[in-house]
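> Provided below for reference: sequence and predicted model.
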Amino acid sequence: MGFLVVKRNRCHVMKRSKTLKQKDYDILAELVRDGRITYTELARKVGMSPAGVLKKVRSLEEEKIILGYTAILNHEKLSKKLKLLIFVKCSAGKHSIVARQIKKVAADSILEIHEITGDYDVVVKAVVKDRNEAKDLIAQVSSIPHVVSTSTSMVLDTVLERPSIAPS
């Protein structure tokens, strides 16, 4: 199940990286469709025993293939009516530092932060209550050291948004 690695005269047993089988993909696809599915129902859908499914799910979690489970919220019903994409230009080589600072500045409004290629270095996806909150968030991001400029787009309509895709 594992292999031996010798480093500086010390032995460590290293677990092999998991090779996914079709049943693993089937389980992942069902969990992406419904993260609240019971192990019994999941087992029925993928043609396994509940104990076998539980073992595979735990293995997928240990391998960090399944990173977690979460509720998907309707931000509009929680008074976060505006969705923004803030594109950030940074000083040369400072995009990682800026991205980490953005995370600290306004964590309660930010959904995603990505370091990107192209005309900008970082893109931030955020939800805010109103234009005043948007203005404040943009000002906070703009004031971070090494931020050269920002450009913000407001999302008018979301055609597709999902937290994950089923593996193929």
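Sure, I can see it. Numbering: from 1, shown residues only.

> CA atoms for contacts and neighbours, from now on please.
Will do.

> name the element residue 40 belongs to?
Element membership for residue 40, per DSSP states H and E: helix 39-46.

> Show me what secondary structure element comes after that helix.
Toward the C-terminus, helix 39-46 is succeeded by helix 50-62 as the next helix or strand (DSSP H and E).

> Tell me which other helices or strands that next one touches.
Applying 3 or more C-alpha pairs under 8 Å, 6 or more residues apart in numbering; DSSP states H and E, we find helix 50-62 packed against helix 22-33, helix 39-46.

> For the helix holding residue 40, list every residue counted as buried.
39, 42, 43, 46 (16 or more other C-alpha atoms under 10 Å).

> which ones are touching the third one?
In this case it means residue 43. The contact partners of residue 43, by C-alpha atoms under 8 Å, 6 or more residues apart in numbering, come to 49, 50, 52, 53.

> correct me, but the last one touches residue 39?
Pointing back at residue 53 there. Yes. Using C-alpha atoms under 8 Å, residue 53 makes contact with residue 39 at a distance of 6.6 Å.

> take a look at this one as well, against the first:
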Amino acid sequence: MATFDDIDRHILLELQQDGRLTNQELADRVGLSPSPCLRRVRHLQDSGVIAGYTAVVSQGAVGLEITAFARLTLLSHTPEVVDAVEAKLRSVPEVVEAYLLAGDDDYLAKIVVDSFATYEELLRTDLRAIPSLASIKTTFAFAVTKPLSPLPIP
């Protein structure tokens, strides 16, 4: 785990809130001149702390009105089955996040689709094709009560 000083934490917070800041804007916000600010950002990138930059796309604006959370339980946990399950989850574009769990269920998949009919088709063609699948339990989200938030850097 990397160690951070207050300026690094401030840089990370600012970039998580707006990854499109210019180096000058970022430097002004964190109280540095541009050159040392750029060196710190490059160090955070080179060390893997900053893994990349993305745009946050509004689901509703692109017609993806349905968010489903599918909890998957497997019958077998052999390395071959786990590898196949994870490859399948990564291959389905509508699965936007997937987590290996501890507890009663084995995986949690966040799925975004345009309709319940599309989710049903995805369930029939993709999710039920997962090897050694025992059960799928789906919960649908009505609203986002807390959107993607910056990580609380220690």
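Yep, it's here. Predicted model, so just to flag it, every value in this text is computed and none were measured.

> Overlay them and tell me the TM-score.
Here the TM-score for the pair of chains, by TM-score structural alignment, normalised by the length of structure 2, is 0.90; 150 aligned residues with a C-alpha RMSD of 1.6 Å.

> ok, the contacts of residue 43 of structure 1 in structure 2, which still hold?
Counting by both residues aligned by TM-score structural alignment, their matches' C-alpha atoms under 8 Å, the members of these that carry over to structure 2 are 49, 50, 53.

> element containing the residue nearest the centre of structure 2, please.
The residue lying closest to the centre of structure 2 (C-alpha atoms, centre = their mean) is residue 97, at 5.2 Å. Assigned by DSSP H and E, residue 97 of structure 2 belongs to strand 95-100.

> the strands in structure 1, which residues?
For structure 1, the strands defined by DSSP state E occupy 2-7, 10-15, 82-90, 110-115, 122-128, 147-154.

> so which of those strands comes closest to residue 29 of structure 1?
Ranking the strands of structure 1 by proximity to residue 29 of structure 1 (C-alpha to C-alpha) places strand 110-115 first, at 23.1 Å.

> Residue in structure 1 paired with the residue nearest to the centre of structure 2?
Correspondence of residue 97 of structure 2 to structure 1, assessed by TM-score structural alignment: residue 112.

> ok, its match touching residue 126?
Yes. Counting by C-alpha under 8 Å, residue 112 of structure 1 does reach residue 126; the two are 7.0 Å apart.

> what stretch of structure 2 does the helix holding residue 40 of structure 1 fall on?
Using TM-score structural alignment, helix 39-46 of structure 1 lines up with residues 23-30 of structure 2.

> Show me what residue 58 of structure 1 aligns to in structure 2.
Per TM-score structural alignment, residue 58 of structure 1 is aligned with residue 42.

> so what's the match of residue 97 of structure 2 closest to, chain neighbours aside?
Nearest residue to residue 112 of structure 1, sequence neighbours excluded (C-alpha to C-alpha, 6 or more residues apart in numbering): residue 125, at 5.0 Å.

> got a winner among the contacts of residue 43 of structure 1 for most neighbours?
residue 53 (21 neighbours; other C-alpha atoms under 10 Å).

> For the residue nearest to that residue when sequence neighbours are not counted, give its distance to residue 22 of structure 1.
Once flanking residues are discounted, residue 53 of structure 1 sits nearest to residue 43: 5.9 Å by C-alpha to C-alpha, 6+ apart. Distance from residue 43 of structure 1 to residue 22 of structure 1, counting by C-alpha to C-alpha, to the nearest Å: 14 Å.

> What separation do you get for the equivalent of residue 62 of structure 2 over in structure 1 and residue 149 of structure 1?
With TM-score structural alignment as the criterion, residue 62 of structure 2 lines up with residue 78 in structure 1. Distance of residue 78 of structure 1 to residue 149 of structure 1, computed by C-alpha to C-alpha: 30 Å.

> check contacts around residue 21 of structure 2.
The neighbours of residue 21 of structure 2, taking C-alpha under 8 Å, 6+ apart as the test, are residue 15.

> how close does it get to residue 93 of structure 2?
29 Å.

> again, but for residue 103 of structure 2
Going from residue 103 of structure 2 to residue 93 of structure 2 by C-alpha to C-alpha gives 26 Å.

> and stretch 105-118 of structure 1, which residues are buried?
Those would be 109, 110, 113, for stretch 105-118 of structure 1 by 16+ other C-alpha under 10 Å.

> Save the strands of structure 1 as a markdown table, and put in distance to residue 100 of structure 1 too.
Output for those, formatted as a markdown table (distance: least, C-alpha to C-alpha, whole Å):
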| stretch | distance to residue 100 of structure 1 |
| --- | --- |
| strand 2-7 | 33 |
| strand 10-15 | 31 |
| strand 82-90 | 12 |
| strand 110-115 | 9 |
| strand 122-128 | 10 |
| strand 147-154 | 12 |
